[in-house]
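1. Provide a 3D model corresponding to the input given below.
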Amino acid sequence: MQFWSGTAFMKTSEILALARMFDEAGYDGIVCSDHMIYPRELSSPYPDSPTGKPMWAPETAWPDCWVQIGAMAAVTTRLRFSNAVYIAPARPLLEVAKQVATAAALSDGRVSLAAGVGWMREEYELMGQDFATRGRRLDEMIPALRALWRGGWVSWSGQHYQVPEMMIEPHPEAPVPILCGGESDAALRRAARLCDGWVGYAYAWDDAVRHIERLNGFRREYGRENEPFDVMLALLEPPSAELYKRAEDIGITAVMCSPWAGTDLATGGVERYREPIERFAETIIDKVRA
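-> Okay, here's the model as predicted:
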């Protein structure tokens, strides 16, 4: 079982110090969340919200994922980095290919790409990308990225993307794992058919089991049930070594955790996170790995 944490809603200037703490305490990775902007006129409904509005304030900071990952990689030695999730089809194909490949090269291969289609039409429109075709374009982007990351002269010819023969360097020394986010049938099918894993959200135990059963059904349908496959999600249950061992038994390979959950961190500098990070490692992670 791998243990990852996120940095969403944290103070941007504290993220690098937090990454060092996670690295030193033996955690496996950090996921970065992605939003470009918060428009004053937001018409796109936020999923699963009774009001249709996001739960965060417009001034909430969302640091660029790949700038953040590059900076965290520079101050750590073993921690891995991914997304929960990166809205890849809101960007041009070559931009995504270049950013992820550079991060992979600078981190000595400690990155994966976890992509999703997102929900905010305004972000797509501001980036000049078509919102209506985002799912079909992500389906094509995944194999296109693998082709562009091979090194040497590379090209891609598809329905949505055309890349003439070219070199794009640096290229990853090893294949970059690609995971997919989202709970819809389309998203789970995308993960099962095209990806190396799936990234979910935060679930009660029964809901987590239900989503994994759906995912496994699609993997069987595509003949991939025996291939290595990562499943990363958060569990809305009291943390314990027993919980995470049960999670491992049903195919969850990584959990996203908040070691400071329930702790009053309203005041103090970044060092206020150290004690709960180390306590969770000692009382939970070490027992799971024993």
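
2. make it CA atoms for all contacts and neighbour counts henceforth
-> Noted.

3. what about Phe3, which SS state?
-> Of the three states, Phe3 takes strand according to DSSP: H, G, I helix; E, B strand; the rest coil.

4. Tell me how many other residues surround it.
-> 22 (other Cα atoms under 10 Å).

5. how many neighbours does the nearest residue to Asp139 once chain neighbours are set aside have?
-> Closest residue in space to Asp139, ignoring its immediate chain neighbours: Arg190 at 6.9 Å, by Cα to Cα, 6 or more residues apart in numbering. Residues within reach of Arg190, counting by other Cα under 10 Å, total 26.

6. Tell me how many other residues surround the nearest residue to Ala17 once chain neighbours are set aside.
-> Leaving aside its chain neighbours, Ala17 sits nearest to Val270 (7.1 Å; criterion: Cα to Cα, 6+ apart). By other Cα under 10 Å, 16 other residues sit near Val270.

7. residues touching Val270, list them.
-> Val270 makes contact with 14, 17-18, according to Cα atoms under 8 Å, 6 or more residues apart in numbering.

8. Now list the buried members of the residues you listed.
-> The neighbour-count criterion (16 or more other Cα atoms under 10 Å) marks 17-18 among the contacts of Val270 as buried.

9. Just the closest of the contacts of Val270 to Thr7, please.
-> Taking Cα to Cα as the measure, Thr7 lies nearest Leu18 of the contacts of Val270, at 8.7 Å.

10. Relative to Gly269, how far out is that closest one?
-> 11 Å (Cα to Cα, to the nearest Å).

11. Leaving out sequence neighbours, find the closest residue to Gln162.
-> Closest residue to Gln162 apart from its sequence neighbours, by Cα to Cα, 6+ apart: Trp156 at 5.7 Å.

12. I have a second one here; can you model it like the first so I can compare?
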Amino acid sequence: MKFWSTTAGLDDAASVRVATMLEAAAFDGIICVDHADPRGCSSELPTPCIGSGIRSWVRIEAMADETNWLNFANTIRLPCPANTLSSIAGEVASAAVYAQGRLALTVDTAAEWNQSGSLECAPDTELARIDEMTSAVRRSWRDGQQGCGGRPTGVAAYQIRAHPAVALPVLGSGESPAHLRRAALRCDGWVGGPYSLEEVLGYADTLTGLRIDHGRIDQPFEIMVSFREAPSAELYKRAEDWGVTAAIWSPWDVAESKSLERCRASIEWFADQFIRAAN
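-> Predicted coordinates for the structure are as follows:
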């Protein structure tokens, strides 16, 4: 079992310090939540999106400069006018160069906003648009240049000079049958949570079954989740037995305050209980 943390709920200014703490405690990585929020945005017009704080790839570049092997994943929302094809392809690629390939792209769909009516985009249409964009982004990273037609990737040809030396994993998210199917068939992994253990086992079983049915069971695939239950060796062992590859845990969720020293103490406690003990 791998162990990751997340920047969700963490002050931007503390990110770099916390990343060094996590690496020293032998955590495998940290997920950087992007602040661009599609609520109140038109799905057609390039209007500004609600959001605050530093964007995830900027955080990753800063954290990568101060760490040696800690891995990163950035969670972005699609569809979202702030996340265009060229911005994702270029900025994530630049972050990957800074991180020397220690980066995965997680696509967090905007289905929740669709259901509330904030975006005029049905879930099936949304997933088709996401597939089109992520396929184009992968081609950009591979070839260093891209010219696309049609929506949502209708942009003039452009070139990415700093593109990743190796293919970056693309991870999916979402709990609906369509989202799980997309992750199992088109992505390199799936991220979700917080869920109960029973929910996690159900999603893991569905993803494994889909990968078996479509001949992808032998390909690398990450299942990364956060749990509602308190951390325990039994919890992680049972999840691992069902195919979960990484558990996500936030020290600031249990610290009495979000001070760096409180976070350090929580990180050290977790590492002693579940990471160093396993080694």
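
13. related to what we said a few turns ago, identify, from the contacts of Val270 of structure 1, the entry nearest to Leu79 of structure 1.
-> Leu18 (11.5 Å).

14. Please enumerate residues in contact with the helix or strand harbouring the closest one?
-> Counting by DSSP states H and E, the element that carries Leu18 of structure 1 is helix 15-25. Residues from elsewhere that reach helix 15-25 of structure 1 (Cα under 8 Å, 6+ apart): 7, 28-30, 71-72, 75-79, 270, 273-274, 277-278, 281.

15. coming back round to it: quick check: the aligned residue for the residue nearest to Asp139 of structure 1 in structure 2?
-> Using TM-score structural alignment, the equivalent of Arg190 of structure 1 in structure 2 is Arg182.

16. for structure 2, what spans make up the strands?
-> Along structure 2, the stretches classed as strands by DSSP state E are 2-6, 29-33, 71-78, 103-109, 145-148, 155-159, 170-172, 189-195, 222-227, 246-248.

17. need those strands in TSV with distance to Arg138 of structure 2, can you?
-> Formatted as TSV, these follow (distance: least, Cα to Cα, whole Å):
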stretch	distance to Arg138 of structure 2
strand 2-6	24
strand 29-33	20
strand 71-78	15
strand 103-109	10
strand 145-148	10
strand 155-159	13
strand 170-172	9
strand 189-195	15
strand 222-227	18
strand 246-248	24
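
18. Of the ones you listed, give the one that comes closest to Ala277 of structure 2.
-> Nearest to Ala277 of structure 2 among those is strand 2-6 (12.9 Å), distances taken as Cα to Cα.

19. Quick one: work out the angle between the closest one and strand 71-78.
-> For strand 2-6 of structure 2 against strand 71-78, the angle by axes from the mean of the first three to the mean of the last three Cα atoms, to 10 degrees is 50 degrees.

20. Measure the mean distance from strand 2-6 of structure 2 to structure 1 post-superposition.
-> When structure 1 is overlaid, strand 2-6 of structure 2 sits 0.8 Å from its aligned residues on average, using mean Cα distance after the TM-score superposition for structure 1.

21. How about residues contacting that strand?
-> Applying Cα under 8 Å, 6+ apart, the contact partners of strand 2-6 of structure 2 are 22, 27-33, 245-251, 275.

22. Greatest separation within those residues: which pair is it?
-> The widest separation within the contacts of strand 2-6 of structure 2 (Cα to Cα) is 23.6 Å, between Val33 and Ile275.

23. Can you tell me how far Phe218 of structure 1 is from Ala191 of structure 1?
-> The gap separating Phe218 of structure 1 from Ala191 of structure 1 is 9 Å, by Cα to Cα.

24. quick one: which of these two has more around it?
-> Neighbour comparison, Phe218 of structure 1 and Ala191: the larger count goes to Ala191, with 26 against 20 (by other Cα under 10 Å).

25. thought that one was touching Gly182?
-> No. Contact criterion Cα atoms under 8 Å: Ala191 of structure 1 and Gly182 do not qualify, at 9.0 Å.

26. show me the contacts for the most centrally placed residue in structure 1.
-> Structure 1 has Asn83 as the residue nearest its centroid, 2.1 Å off, counting by Cα atoms, centre = their mean. With contact taken as Cα under 8 Å, 6+ apart, Asn83 of structure 1 is in contact with 31-34, 65, 112-115.

27. Rebuild these as JSON lines, extending it with neighbour count and distance to Ile178 of structure 1.
-> What follows is these, written out as JSON lines (neighbours: other Cα atoms under 10 Å; distance: Cα to Cα, whole Å):
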{"residue": "Val31", "neighbour count": "24", "distance to Ile178 of structure 1": "13"}
{"residue": "Cys32", "neighbour count": "22", "distance to Ile178 of structure 1": "15"}
{"residue": "Ser33", "neighbour count": "19", "distance to Ile178 of structure 1": "16"}
{"residue": "Asp34", "neighbour count": "21", "distance to Ile178 of structure 1": "16"}
{"residue": "Cys65", "neighbour count": "23", "distance to Ile178 of structure 1": "15"}
{"residue": "Ser112", "neighbour count": "21", "distance to Ile178 of structure 1": "6"}
{"residue": "Leu113", "neighbour count": "23", "distance to Ile178 of structure 1": "5"}
{"residue": "Ala114", "neighbour count": "26", "distance to Ile178 of structure 1": "6"}
{"residue": "Ala115", "neighbour count": "27", "distance to Ile178 of structure 1": "7"}
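
28. For those residues, which two are the farthest from each other?
-> Across the contacts of Asn83 of structure 1, no pair lies farther apart than Asp34 and Ser112, at 14.5 Å, counting by Cα to Cα.

29. How many residues are close by Ile267 of structure 2?
-> By the criterion of other Cα under 10 Å, Ile267 of structure 2 has 26 neighbours.
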